[in-house]
Every structure is written in structure tokens, then in C-alpha cells.
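# Generate coordinates for the sequence data below:
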Amino acid sequence: MSVKIITDSTAYLSKEYVEKEDITVVPLHYMFDGVEYIEGFKGEFEQYFDKLQKSKSFPTTSQPSAGEFKEAYLKAFEKYDEIIVIVLSSKLSGTYNSAIAAKELLEDRKITIIDSLATVAALKFLIEDAVELAKNGKNSDEIASYIEEKKSKLKVLALPDTLEYLKRGGRISPLQANIGNLINIKPIIQLKDGELTVLEKVRGKNNALNRVVELVEEAHRATICQILCYEDAIKFKELLQTKYPNLNIDIDEIGPVIGSHLGPKAMGICWY
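This is a model prediction of the structure:
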């Protein structure tokens, strides 16, 4: 029984990995300065964030349509018996609803859709596990059971470098952003139960990074996510390794759909 894995672009997988494992990525879209773009793959985001830093406008994002998911399902069934769809949190995007709507158009087919309640590297963890389970002969029910249990163990923290992009995206008021930037406030944002909320507010970037390290507990695997600040991510990795010397920590990228609200120089960590 062969199982196809489908996800969306906010897992920020590499194109090489997607092609190697025959994963289908149904991308989200974003509109910037009047032009619509399809979100790409890891390694393709630098030009976008350079433009975002220089622009006074702010992008809008949109989920894939049900039609795009339906097309992906039909193509998958040409080769596979079952489909597992794992997408970003339904509390961050309507992507999950589009995937469900497409399934209802093909009601007699074996399609399992999972709301990951996650995104970025946390979503990537789930995709990688699903791929390995499928390669080991597990069916879609067995994979879904594993993923549903695993997703509750995922932790995500993010640290914007500035409040400017949270302001532009309407997440905080201009007054809050101006005061926060003036006194160098760094919010530590958590993804909890699929929603982004401010966990703590810390003064100064170094203090905020040290606090994030304190908050990372019982890590078995971790990925640092960054936007145009790879050198800072390396330093952050070194800080984490003082606490977890044997932990293998990857460094990854965040793309336009999620990264626009955090802004260039933002970092985060996903772990379990």
C-alpha cells in the first residue's frame, strides 16, 4: 500500500529533498507591491526579504485554493494508493480548509488530512517522519496516528529583531511598536495550540536569546530558523550547545508567508 505525502510551502523544505522523496508541495501565495507570487523553496528567499527591508508596503498572503489541492490529489492517485496531507496550523491560515474542501470533491478516495498546529521547521519535522514511515511500509492510518501524537510534543519560539514588521502586519499598534523599539523590547513569541502569542517581553537581544535558551527544555532534536541572519544563528546554536552539548542542531530558513510578520534578522527555534 503506497502512501503519498503532501504538504504546503511553509514547511520550507529544500527542492532537492522534495524531489528525492517525491513530496508534493502545494504553495501559499503572497501579493507584494501589486504583484502575486507563489512561495518558493528554501534558498530562494533572500531577494524577497531584501526588498521587504527597503519597501514601505507590506505583503498580503493567501492560502492555496481547493482546486490546487484537488489537482495535487488527482495527480498523486495516478501513482499512489493513499494520501496523507499535513499542513500548517488552521489558526494561522485557511490552507487546512482548502485541503478539506478538495477532499470532499473526491469523497470516495483515501485521503487523510492533518492540521499540524505548527509551521516552519516544526511542520518539517512531521513531514520527515511521515516520509520515513511511508518508506517503511506504514499505511495512512498508521502514519496519521503517529503524526497526531507527535505534533503535541512540538515546541516553537520566535524572536523578532524589531517590532516594525509586527506593526506593519497589524499584530501590534504603531504606538506599541514605537515604544517597544525605543526601549529595546524583544518579544518572545510562542506557537501554542496552533496560535502565535507573546510569551514574554525581554529588554535587549542578548538577554532575549539567553532567555530562549532557558526556555528550551528536554530537547531531542532542534532546528534554529532564521531570516537573513545566519551568523547570528550560529552564535545562537553555540549558546544552545552549552546547555545541550550532544544535541544535533540544524539551521534553517523562514520564507515570505511566515517570515514577513517577523521580519529580517528574526530567529526562532523548533524542537521536541
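# going forward, measure contacts and count neighbours with C-alpha atoms only.
Noted.
# Quick check: chain neighbours aside, which residue is closest to the spatially most central residue of the chain?
By CA atoms, centre = their mean, the chain has its centre lying nearest to residue 120, at 1.8 Å. Closest residue to residue 120 apart from its sequence neighbours, by CA to CA, 6 or more residues apart in numbering: residue 11 at 4.5 Å.
# Please verify my assumption that the one you found contacts residue 123.
Yes: taking contacts as CA atoms under 8 Å, residue 11 lies within contact range of residue 123: 5.3 Å.
# Sequence B follows; please return its structure for comparison with A:
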Amino acid sequence: MKKIKIISDSTCDLSKELLEKYEIDIVPLYVNFNEESYRDLVDLNTEKMYRLVEKYNMLPKTSAASPGDFYKIFKKYLDLNYQIIYIGIGSKFSATLTSAYTAKKMLDSEDIFLIDSLNLSSGIGLLLLKAAKYKEEGLSAEEIKEKVDELVPKVRSQFVIDTLDYLYKGGRLSALSALMGGVLKIKPIIKVRDGTMKVGKKARGNIRKGIDLLINEFIQLKDNIDEEFVMITHSLAYDSYLYIKDNLKEISSIKNLYETDAGCVISSHCGKGTIGILYIMK
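As a prediction, the model looks like this:
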């Protein structure tokens, strides 16, 4: 059996430690300010991105990894006699998966397996960790793809947004909605379902009220949640992370509760203070 290499992109929001532990390689997307282009998490981190937003008073444009980016990394591992499994940002959020398919076609290889996560952020990360576990168990690349494909619709990604400015500036919210949301201090819950973002419940007041909605939903569903991996992912919201962690610590069934930081691409769309709880249903 050939060796297996798992690859993702920079939107998976897994920590450096997890990427190294499970030997997952990353293809960066791009964050663009006017004529300046940065590779997500290579040339630019989230804190620096927010400083540039303030400096230029504008949001960056994000762009997909190119077919050439994928060709380079795919060929590297094919030449080393690996089979490749790529799990990245959902096809409805980015053209990145299309680039991966183009590279696969260019290489004309049956040893490249592409999975549409229909998700973003550590919703992708959860699938990567499952794939890494299956790899450790000795499953073939074909078997890993089959099992991960079955998990895709079971991933639950939801975030509470602290500021509506980024959704408005990014064209995902009308000016009136942004204004009313600011006046009423609305903190919407954004959920990823079927490969798209949908608005769930809305809290009014400070962000803790929105976080409590996430926590309460998790507690209600806990008996039906796969306890192996649970993610708390945030964009410079460490205090909120500690609050969630403290509230979930009594749920002893959780085997691995990970904190991860939202990268530049994800943060550029949701804004500072955003935080989410992500998990897989049984």
C-alpha cells in the first residue's frame, strides 16, 4: 500500500501543533489589499491583517489557491510515491477546489482524492482530524475518502458575530440591516449548512448572550455529538474562548477540545471577536 499524504488549505484553521502532529500540508489562499497580495498565514497573520484593515479603511479581497499551487504540491508527493487526499474549503465558498481538480487533471493521476467539505474554518479541520485518524488505523485512501464523504453532512459549524461591519463591507449585509443591527446590538449566529452560510438565532446585547446560545445548543445536543473532536475557533477572542471552555468542562465525554485561531481569509469575512463551536454529529 502506498503512503498517504493529507493536504488542506489555509482556511481549515487547524493549529500549527495539530498540523505537525498529523503531518497535514497546507496550500494557502490569498488575501489582497489593492495591489499587494499576501499568502494567508504565510505572509500575513490575522493580527497584521486587522492592522491593514484599519490602515487602509477597507476590507481585503480574498482569492483561491491557483491550479499551479496545487500542481506543485501534488506533483511533489506523487513523485515520492504517495497517494494524496485533499480536504479544503467548500466549493460554494471558493474556487479553490476547482483549482485542485484542474491540477489533478493536469497530472492525470488516480492517486489524488479530492473531498468537498461543504464547510469552512475548523469545520474542515474536524474532517482532517478524522481522516488522519483513519490513516493511522491503516485504511486505504479510497476507504478514507468514502468515510470522510459520509461525515461531511454531519459537521456542524456555527459562529456568533460580534460586529456586523465586516459582513456589511463584504457585501453580505445591507446598509440598513447593518445600521439596525448596530443600534440594537444584534449578535447573529451564522451556521454553515449544505455548503452555505445561513443566519440562525439572533442575540441582543453583548456577545456573551450569543455565546450562551451556542453553549446551550451544544449541551442540548451533547448526547448526539461525536465526542472525539470538538473545536472552539475564534478571531482574536481569547476571553470568549476561555468562557466557552469553562462552560463545557463539565461535559466529561469530550475527548479532545481544541482551541484554534481563525486565519486571515475567514477573519476577513466575519471580523474580530467572532467565535464558534464546531463538532460532528453521530
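# that older thread, who touches both of residue 11 and residue 123 of structure 1?
Common neighbours of residue 11 of structure 1 and residue 123 (criterion: CA atoms under 8 Å, 6 or more residues apart in numbering): residue 88.
# after superposition, how close is the longest helix along structure 1 to structure 2?
Across structure 1, the longest stretch assigned as helix under DSSP state H is helix 120-135. On superposition with structure 2, the mean distance recorded for helix 120-135 of structure 1 (mean CA distance after the TM-score superposition for structure 1) is 1.7 Å.
# Now that helix: buried residues?
For helix 120-135 of structure 1, burial by neighbour count (16 or more other CA atoms under 10 Å) applies to 120, 121, 122, 123, 124, 125, 126, 127, 130, 131, 133, 134.
# what does stretch 185-203 of structure 1 give?
Those would be 185, 186, 187, 188, 189, 190, 191, 192, 194, 196, for stretch 185-203 of structure 1 by 16+ other CA under 10 Å.
# Check stretch 164-179 of structure 1 too.
164, 165, 166, 167, 168, 169, 177.
# Could you measure from the residue at the greatest distance from the centre of structure 1 over to residue 52 of structure 1?
Here structure 1 reaches farthest from its C-alpha mean at residue 108, the gap being 30.6 Å by CA atoms, centre = their mean. For residue 108 of structure 1, the distance to residue 52 of structure 1 equals 44 Å [CA to CA, to the nearest Å].
# Next: residue 19 of structure 1.
29 Å.
# and what of residue 103 of structure 1?
36 Å.
# coming back round to it: so the residue farthest from the centre of structure 1 sits in a strand?
No: read with DSSP: H, G, I helix; E, B strand; the rest coil, residue 108 of structure 1 is coil and lies in no strand.
# all helices of the stretch 151-282 of structure 2, in order?
165-169, 175-183, 207-221, 238-248, 264-270 (DSSP state H, counting those that start in this stretch).
# And the strand or helix carrying residue 17 of structure 2 against structure 1, how far off on average?
Using DSSP states H and E, the secondary-structure element containing residue 17 of structure 2 is helix 16-21. For helix 16-21 of structure 2, the mean distance to aligned residues of structure 1 following superposition is 4.1 Å (mean CA distance after the TM-score superposition for structure 1).
# what does that helix contact?
By CA under 8 Å, 6+ apart, the surrounding residues in contact with helix 16-21 of structure 2 are residue 25.
# Toward the C-terminus from it, list the very next helix or strand.
As assigned by DSSP H and E, the chain's next helix or strand after helix 16-21 of structure 2 is strand 24-27.
# That following strand vs structure 1, average distance?
With mean CA distance after the TM-score superposition for structure 1, strand 24-27 of structure 2 departs from structure 1 by a mean of 1.7 Å once superposed.
# Packing partners of that strand?
strand 3-9 (3 or more CA pairs under 8 Å, 6 or more residues apart in numbering; DSSP states H and E).
# how many degrees apart are the strand it packs on and helix 122-136 in direction?
Between strand 3-9 of structure 2 and helix 122-136, the angle comes out at 180 degrees (axes from the mean of the first three to the mean of the last three CA atoms, to 10 degrees).
# ok, and for strand 3-9 of structure 2, which residues are buried?
4, 5, 6, 7, 8, 9.
# returning to what we had before: now distance to residue 155 of structure 2 too, for the helices of the stretch 151-282 of structure 2, in JSON lines please.
Shown next, in JSON lines, are these (distance: least, CA to CA, whole Å):
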{"stretch": "helix 165-169", "distance to residue 155 of structure 2": "23"}
{"stretch": "helix 175-183", "distance to residue 155 of structure 2": "28"}
{"stretch": "helix 207-221", "distance to residue 155 of structure 2": "13"}
{"stretch": "helix 238-248", "distance to residue 155 of structure 2": "19"}
{"stretch": "helix 264-270", "distance to residue 155 of structure 2": "17"}
